[in-house]
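>>> no FASTA, just this:
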């Protein structure tokens, strides 16, 4: 039986992860002391940072190497859930950091959805995926690239300085790729990723069931995150229309307050 501490122990230790996460926490805490973003935003940031750590440096990593559907859950956390929580906390304003020009270029409304979808496709190409699962360095690059891209994309979608329609279209633009890939994985009649059999499956699922469940996770929760982002943008738009003060605040710093109750 796996004990609780298993989930707190990194399976694949990344030597740079503890200092990087610690630096992010210190810089954010210092910025929050000087430019308080609100308690709820701070809560979102810490929750997102904790989830990001869990996705990268916990016992979950063991199961993601031994079950395809758990691997998809790991990437759902790293590419969708944790980045969206961090983006909602508007950490750049709190930290007082302006992204460099190349980052802003990657967050162009056309480029960002293409890059987001391309990364999903690339790491699911069977030969690429198998190579990443068998090479520790490539495996780390895969997970880190997914996590960084997720933060960049959802920060761009939830950035109030852009037109709401543009942001909603960006969120919806990544859904078709996830639907198509999810349906492809669910309808495949052969094991596309035999690496999980090679490493040894950690669950009692057979290869096709594992693969189809992974496709379902890629399809439904991934698309639901896009719809959630659209809902958030719409709610902010309605709040801005109902409260001129909130609208002015949004246009000035890109971080509107919640609707007044």
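Thanks, I have the structure now. Quantities reported herein were computed from a predicted structural model and do not represent experimental measurements.

>>> contacts and neighbour counts: CA atoms only from here.
Noted.

>>> Can you tell me the element residue 159 falls in?
Of the helices and strands defined by DSSP states H and E, none includes residue 159.

>>> State the number of residues packed around it.
20 (other Cα atoms under 10 Å).

>>> elements contacting the host helix or strand of residue 198?
In this assignment (DSSP H and E), residue 198 forms part of helix 195-199. Helices and strands touching helix 195-199, by 3 or more Cα pairs under 8 Å, 6 or more residues apart in numbering; DSSP states H and E, are helix 126-134.

>>> buried sites along the helix it packs on?
126, 129, 130, 132, 133 (16 or more other Cα atoms under 10 Å).

>>> Also stretch 25-43?
Residues 27, 28, 29, 31, 32, 37, 41, 42 are the ones in stretch 25-43 that count as buried (16+ other Cα under 10 Å).

>>> Likewise for stretch 111-126?
Under 16+ other Cα under 10 Å, the buried positions of stretch 111-126 are 112, 113, 114, 115, 116, 117, 120, 123, 124, 126.

>>> Give me the three-state assignment for the second one.
Assigned with DSSP: H, G, I helix; E, B strand; the rest coil, residue 113 falls in the helix class.

>>> so what's it up against?
153, 170, 171, 173, 174 (Cα atoms under 8 Å, 6 or more residues apart in numbering).

>>> what number of residues lie near the last one?
For residue 174, the count of nearby residues is 21 (other Cα under 10 Å).

>>> isn't it right next to residue 116, touching?
Yes: proximity of residue 174 to residue 116 meets the contact threshold set by Cα atoms under 8 Å, at 7.1 Å.

>>> on that earlier part again, farthest pair within the buried residues of stretch 25-43?
The span of the buried residues of stretch 25-43, defined through Cα to Cα, is set by 27 and 41 at 15.3 Å.

>>> next, the one to line up against it:
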């Protein structure tokens, strides 16, 4: 719980500027622009993690499991890829690039960070007053009850599905492209709901996890298929910008739909198969207690 609260705090400050492009000609497009808020947060989280590693080593002479460190680095790098150039500025001109950002956040960054279990190190990276503050928060009953609800398999599944489908409504998606604050909220909600989803299924190991992964693969693939087969453009900001890259707006949308459809389905199905294999390898509870 601690690591998610800390990542949420890092994400509260607007983490991405709006994608509304300013270029009027291809020559004006700047694909090397970066958002200072995103990079401040990314660098800050890395420094916090490194500080926690150093403190742990000073206290115990160890730095934790190398596997967790590698997973955290991979998750952090995927976040930097999704929120940095050239993908982030490109998302203002191509719907397919915007979709690729979302898929990286949901399918790569979130599960890698969940599997890396960085909570303890991030907590040790805080000053003593910060650690005490989080400890007091964890004792609050309402916070614990909220956490239990959000990280139940049902709660996490419903929240993730609602965020995914809700943000793809044309009115909300258009607003996220045109407005800085709405765009920050969109990326934040995608990332945080994905963290909750993967935490509930990978760390809490709740019954029915495979079913929730399978149904998520189905409904996310359905959304991707609807985008791919639609004969009309859903999101108006991209009607004029895809021409800079020689793409028809409908073709760009179809490509974005395929990016959601195929990778998402494969990742969720692969995760379901891995969870099934893990369950088959684990001995029954009755045997464990003999």
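It's in. All values reported here derive from a predicted model rather than from experimental measurement.

>>> picking up where we left off before, out of the buried residues of stretch 25-43 of the first structure, who's nearest residue 186 of the first structure?
residue 41 (37.3 Å).

>>> ok so, going back, can I get the buried residues of helix 126-134 of the first structure in a markdown table including distance to residue 63 of the first structure?
Listed next are the buried residues of helix 126-134 of the first structure as a markdown table, based on distance: Cα to Cα, whole Å:
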| residue | distance to residue 63 of the first structure |
| --- | --- |
| 126 | 19 |
| 129 | 16 |
| 130 | 16 |
| 132 | 15 |
| 133 | 12 |
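
>>> Tell me the counterpart of residue 122 of the first structure in the second structure.
Taking TM-score structural alignment, the alignment pairs residue 122 of the first structure with residue 166 from the second structure.

>>> and what of residue 44 of the first structure?
Under the alignment defined by TM-score structural alignment, residue 44 of the first structure is paired with residue 71 of the second structure.

>>> Quick check: buried residues in the helix holding residue 198 of the first structure?
For helix 195-199 of the first structure, using 16+ other Cα under 10 Å, the buried residues are 195, 196.

>>> Contacts for that helix next, please.
Residues contacting helix 195-199 of the first structure (Cα under 8 Å, 6+ apart): 65, 66, 67, 68, 130, 133, 134, 207.

>>> Farthest-apart pair in the residues you listed, please.
Across these (Cα to Cα), the longest gap, 17.8 Å, separates 134 and 207.

>>> Following element in sequence after the helix ranked longest in the second structure, please.
Ranked by residue count under DSSP state H, the longest helix found in the second structure is helix 249-281. Moving toward the C-terminus from helix 249-281 of the second structure, the next helix or strand (DSSP H and E) is helix 285-288.

>>> other SSEs contacting that following helix?
Looks like helix 285-288 of the second structure contacts no helix or strand (3+ Cα pairs under 8 Å, 6+ apart).

>>> Grab the nearest non-local neighbour of residue 30 of the first structure.
residue 95 (7.6 Å; Cα to Cα, 6 or more residues apart in numbering).

>>> Now do that neighbour against residue 178 of the first structure, distance only.
Distance of residue 95 of the first structure to residue 178 of the first structure, computed by Cα to Cα, to the nearest Å: 33 Å.

>>> swap in residue 214 of the first structure?
Distance of residue 214 of the first structure to residue 178 of the first structure, computed by Cα to Cα: 11 Å.

>>> How about the match of residue 122 of the first structure: what's its closest non-neighbour residue?
Closest to residue 166 of the second structure by Cα to Cα, 6+ apart is residue 172, at 7.5 Å.

>>> so what's the match of residue 44 of the first structure up against?
So residue 71 of the second structure contacts 112, 113, 115, 116 (Cα under 8 Å, 6+ apart).

>>> Top of the residues you listed by number of neighbours, please.
Neighbour counts for those, by other Cα under 10 Å, peak at residue 113, which reaches 25 neighbours.

>>> so which helix or strand takes in the equivalent of it over in the first structure?
Aligned by TM-score structural alignment, residue 113 of the second structure pairs with residue 86 of the first structure. Assessed by DSSP H and E, residue 86 of the first structure sits inside helix 82-88.

>>> and if you look at residue 97 of the second structure?
Counting by DSSP H and E, residue 97 of the second structure is found in helix 95-104.

>>> Measure the mean distance from that helix to the first structure post-superposition.
When the first structure is overlaid, helix 95-104 of the second structure sits 0.7 Å from its aligned residues on average, using mean Cα distance after the TM-score superposition for the first structure.

>>> Then stretch 268-279 of the second structure?
Mean deviation for stretch 268-279 of the second structure: 2.1 Å (mean Cα distance after the TM-score superposition for the first structure).

>>> which part of the first structure lines up with that stretch?
So stretch 268-279 of the second structure sits over residues 226-237 in the first structure, by TM-score structural alignment.

>>> same deal with stretch 83-93 of the second structure?
The aligned range for stretch 83-93 of the second structure is 56-66, by TM-score structural alignment.

>>> Show residues contacting that stretch.
6-14, 54-55, 70-72, 74, 78, 133, 143-144, 196-197, 199-203.

>>> and it, how far out from the chain's middle?
16 Å (Cα atoms, centre = their mean, to the nearest Å).

>>> Stretch 128-140 of the second structure now?
On Cα atoms, centre = their mean, the centre of stretch 128-140 of the second structure falls 25 Å from the chain's centre.

>>> what does stretch 138-154 of the first structure give?
On Cα atoms, centre = their mean, the centre of stretch 138-154 of the first structure falls 8 Å from that of its chain.
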